[in-house]
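Colleague: Coordinates only, no sequence provided:
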């Protein structure tokens, strides 16, 4: 059965070759949907035999749904540019597609963080990535949700995730996501609550550090738990700021 691999890109020259090479042995076509790279991303992708399309980025949901429409395969695997299929996952995908039992498959994602792969916190992050064409659509504004028509199975073999270049990169993204999520919440009419600003950051910290076994990762686990704390705190702080701006919109906001 023909397998298409879809990769979304923008300025991913650091990652894109690794991602593409990890699927060359299993993909019948590789579709790269770029949103205006100014580095060598497109050049690298074309040199590796992929088909590159351009679409102006609006949000991940629209971008991925459009990308799905470009794929001609009966099956589609959606791969982020900062990811890589392990050999085990490659073999399991090939084997499963010889006689598929489900319409959609989840795979375990393992994140590379501060010099080595995580074993507890953030693992396994099961992600719906392999599915039959026409059976999936994406919804949501920030953290897009995969909606699958049909039964969902799981495949063994890690999907490696090279998420952050360094801590600065991580915390810049954390702040950015928090602000965007606050904007979505505000647009949906959700109101700021002081108790959520106070309590919810501690809830996520304890979830990541204790329930998700972050303490077994040592210092790395503590930093991850704190990043979760910071994300939730800022999300509600930004929501509060948006409400103040709306309330005092006739006054100068410095």
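Modeller: Yes, it's here. Here the structure is a predicted model, which means the values were calculated and not measured.

Colleague: Every contact and neighbour count from this point should use C-alpha atoms.
Modeller: Noted.

Colleague: Quickly note the distance from the spatially closest residue to residue 15 that is not a sequence neighbour to residue 150.
Modeller: Spatially, and ignoring its direct neighbours in sequence, residue 15 is nearest to residue 82 (5.4 Å; CA to CA, 6 or more residues apart in numbering). To residue 150, residue 82 is 28 Å away according to CA to CA, to the nearest Å.

Colleague: Please identify which of those two sits among more neighbours.
Modeller: residue 82 (21 against 13; other CA atoms under 10 Å).

Colleague: my guess is the more buried one meets residue 162, correct?
Modeller: Yes - assessed by CA atoms under 8 Å, residue 82 is found in contact with residue 162 at 5.3 Å.

Colleague: all helices of the stretch 51-200 of the chain, in order?
Modeller: 60-70, 87-98, 167-187, 194-206 (DSSP state H, counting those that start in this stretch).

Colleague: Can you lay out these as TSV showing mean neighbour count and distance to residue 45?
Modeller: Formatted as TSV, the helices of the stretch 51-200 of the chain follow (neighbours: other CA atoms under 10 Å; distance: least, CA to CA, whole Å):
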stretch	mean neighbour count	distance to residue 45
helix 60-70	17	16
helix 87-98	15	20
helix 167-187	16	24
helix 194-206	16	38
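
Colleague: Export these as JSON lines, with columns for distance to residue 121.
Modeller: Listed next are the helices of the stretch 51-200 of the chain as JSON lines, based on distance: least, CA to CA, whole Å:
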{"stretch": "helix 60-70", "distance to residue 121": "25"}
{"stretch": "helix 87-98", "distance to residue 121": "21"}
{"stretch": "helix 167-187", "distance to residue 121": "16"}
{"stretch": "helix 194-206", "distance to residue 121": "12"}
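
Colleague: Of those, which is nearest residue 133?
Modeller: Closest approach to residue 133 among the helices of the stretch 51-200 of the chain is made by helix 60-70 (7.8 Å; CA to CA).

Colleague: Check which helices and strands the closest one is in contact with.
Modeller: In terms of contacts (3 or more CA pairs under 8 Å, 6 or more residues apart in numbering; DSSP states H and E), helix 60-70 is packed against strand 3-9, strand 29-34, strand 136-139.

Colleague: Give me the angle between that helix and strand 29-34.
Modeller: Helix 60-70 and strand 29-34 are oriented at 140 degrees to each other (axes from the mean of the first three to the mean of the last three CA atoms, to 10 degrees).

Colleague: SS state for residue 37?
Modeller: coil (DSSP: H, G, I helix; E, B strand; the rest coil).

Colleague: Kindly confirm whether my reading is correct that it touches residue 16.
Modeller: No - when contacts are counted by CA under 8 Å, residue 37 is not listed as touching residue 16 (11.8 Å).

Colleague: most residues in a single helix of the chain, which one?
Modeller: When the chain is parsed with DSSP state H, its longest helix is helix 219-247.

Colleague: before we go on, here's another structure to hold up against the first:
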């Protein structure tokens, strides 16, 4: 018996991305749900050409928005697929998903891990340990949620997962200015998280770090190991491993720009912001205002 699919897409002023995203979902026989947070451009007009399931909800953070959508949308499908506006469903993934949806899956299989294919300045970043990178974007309705984190949130799946071969194509920026602005904001959020984490252990509702676990658990294990290294030293070590040992240099000039910005500059900005928080916290209370 065939199984049904609901696709959830979060939007905010995504007129440059949303049409290509929605077109890439057309090969899938799915119900599309848009959760918008106050777009003022043509995003919603474009969305209405593809679906009438458009909902408005104020944006707090990505985790809260995704979990609100899971809890409040009139979802009907057997499976839920979470897609970002700058994502594209590859032809290979669409074929793979249609094959899965055409039959009844095992009752204990509750999620699928799908790799992102990062496209930066029109180039596929294949090296530096950046591909494949798996995320549990698709799960059985009622068996998934989003981690309650301000940055680097992953979907949690209750039950067995399976790795798929097809990719989500991730168009991560329309310009270097956009990339830098976004990552500066995300560096602030990640710094706040790392600083607060010193005094508060991770929740059991986050992905649990396991070296021998699934790809997401292994990645979280390695991230925790990275965070145990000293500030300002760890970005240097990480970049050297990523660019030389993991062959990031094979991505050419465009790859160098990406690996430098995302693998060194971004992480150094996090450390600088953590250091700033530590300096502020060490001041006497009367000087903290």
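Modeller: Done, it's in. A quick note: this is a predicted structure, and the numbers were derived from the prediction, not measured.

Colleague: Reformat the helices and strands packed on helix 60-70 of the first structure as JSON lines; add distance to residue 185 of the first structure.
Modeller: Shown next, in JSON lines, are those (distance: least, CA to CA, whole Å):
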{"stretch": "strand 3-9", "distance to residue 185 of the first structure": "26"}
{"stretch": "strand 29-34", "distance to residue 185 of the first structure": "28"}
{"stretch": "strand 136-139", "distance to residue 185 of the first structure": "15"}
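
Colleague: Now tabulate these in TSV and tack on mean neighbour count and distance to residue 45 of the first structure.
Modeller: What follows is these, written out as TSV (neighbours: other CA under 10 Å; distance: least, CA to CA, whole Å):
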stretch	mean neighbour count	distance to residue 45 of the first structure
strand 3-9	25	10
strand 29-34	24	7
strand 136-139	18	25
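
Colleague: Now do the contacts for residue 37 of the first structure.
Modeller: 9, 10, 11, 12 (CA atoms under 8 Å, 6 or more residues apart in numbering).

Colleague: swap the cut-off to 7 Å and go again
Modeller: By CA atoms under 7 Å, 6 or more residues apart in numbering, the contact list for residue 37 of the first structure reads 10, 11.

Colleague: Aligned to it, what sits in the second structure?
Modeller: Aligned by TM-score structural alignment, residue 37 of the first structure pairs with residue 39 of the second structure.

Colleague: next one: residue 231 of the first structure
Modeller: By TM-score structural alignment, residue 231 of the first structure lines up with residue 266.

Colleague: shouldn't that match be in contact with residue 182?
Modeller: No - using CA atoms under 7 Å, residue 266 of the second structure makes no contact with residue 182, being 10.1 Å away.

Colleague: tell me which residues in stretch 245-256 of the second structure are buried?
Modeller: 248, 249, 251, 254, 255, 256 (16 or more other CA atoms under 10 Å).

Colleague: which pair in these spans the largest distance?
Modeller: Across these (CA to CA), the longest gap, 10.5 Å, separates 248 and 254.

Colleague: Verify the contact between residue 232 of the second structure and residue 269 for me.
Modeller: No - in this structure, residue 232 of the second structure is not within contact of residue 269 by CA under 7 Å, at 9.3 Å.

Colleague: check contacts around residue 229 of the first structure.
Modeller: Taking CA under 7 Å, 6+ apart as the test, what residue 229 of the first structure contacts is 201, 202, 204, 205.

Colleague: and the gap between it and residue 208 of the first structure?
Modeller: 9 Å.

Colleague: re earlier: export the buried residues of stretch 245-256 of the second structure to a markdown table and tack on distance to residue 72 of the second structure?
Modeller: Listed next are those as a markdown table, based on distance: CA to CA, whole Å:
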| residue | distance to residue 72 of the second structure |
| --- | --- |
| 248 | 42 |
| 249 | 45 |
| 251 | 42 |
| 254 | 41 |
| 255 | 41 |
| 256 | 43 |
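
Colleague: Looking at these, spot the one nearest residue 95 of the second structure.
Modeller: Distances from residue 95 of the second structure to those, taken by CA to CA, are shortest for residue 251, at 28.1 Å.

Colleague: which non-adjacent residue is nearest residue 160 of the second structure?
Modeller: Once flanking residues are discounted, residue 160 of the second structure sits nearest to residue 109: 5.0 Å by CA to CA, 6+ apart.

Colleague: One more: residue 226 of the second structure?
Modeller: residue 234 (6.6 Å).

Colleague: next one: residue 27 of the second structure
Modeller: residue 94 (6.4 Å).

Colleague: what do you get for residue 118 of the first structure?
Modeller: Closest to residue 118 of the first structure by CA to CA, 6+ apart is residue 111, at 5.9 Å.

Colleague: what's the answer for residue 208 of the first structure, then?
Modeller: Closest residue in space to residue 208 of the first structure, ignoring its immediate chain neighbours: residue 225 at 5.2 Å, by CA to CA, 6+ apart.

Colleague: Wait, the one you found touches residue 205, no?
Modeller: Yes - Residue 225 of the first structure is in contact with residue 205 according to CA under 7 Å; the separation is 4.8 Å.

Colleague: distance of residue 38 of the first structure from residue 90 of the first structure?
Modeller: 31 Å.

Colleague: oh sorry, the question was meant for residue 201 of the first structure
Modeller: Residue 201 of the first structure is 38 Å from residue 90 of the first structure, by CA to CA.

Colleague: what do you get for residue 169 of the first structure?
Modeller: The value you get for residue 169 of the first structure to residue 90 of the first structure, if CA to CA is used, is 29 Å.

Colleague: Then residue 81 of the first structure?
Modeller: Using CA to CA, which is the criterion applied here, residue 81 of the first structure is 16 Å from residue 90 of the first structure.

Colleague: Aligned to residue 246 of the second structure, what sits in the first structure?
Modeller: Matched to the first structure by TM-score structural alignment, residue 246 of the second structure sits across from residue 212.

Colleague: Give me the spatial nearest neighbour of its match, chain neighbours excluded.
Modeller: Nearest one to residue 212 of the first structure, counting by CA to CA, 6+ apart, is residue 121 at 5.1 Å.

Colleague: The one you found: how many residues sit nearby?
Modeller: By other CA under 10 Å, the residues close to residue 121 of the first structure number 24.

Colleague: what do you get for residue 45 of the first structure?
Modeller: With other CA under 10 Å as criterion, residue 45 of the first structure counts 22.

Colleague: quick one: secondary structure of it?
Modeller: helix.

Colleague: residues near the counterpart of residue 82 of the second structure in the first structure, how many?
Modeller: Mapped onto the first structure by TM-score structural alignment, residue 82 of the second structure lines up with residue 78. By the criterion of other CA under 10 Å, residue 78 of the first structure has 19 neighbours.

Colleague: quick one: residue 78 of the first structure and residue 129 touch, right?
Modeller: Yes - if you go by CA under 7 Å, residue 78 of the first structure and residue 129 touch, sitting 5.2 Å apart.
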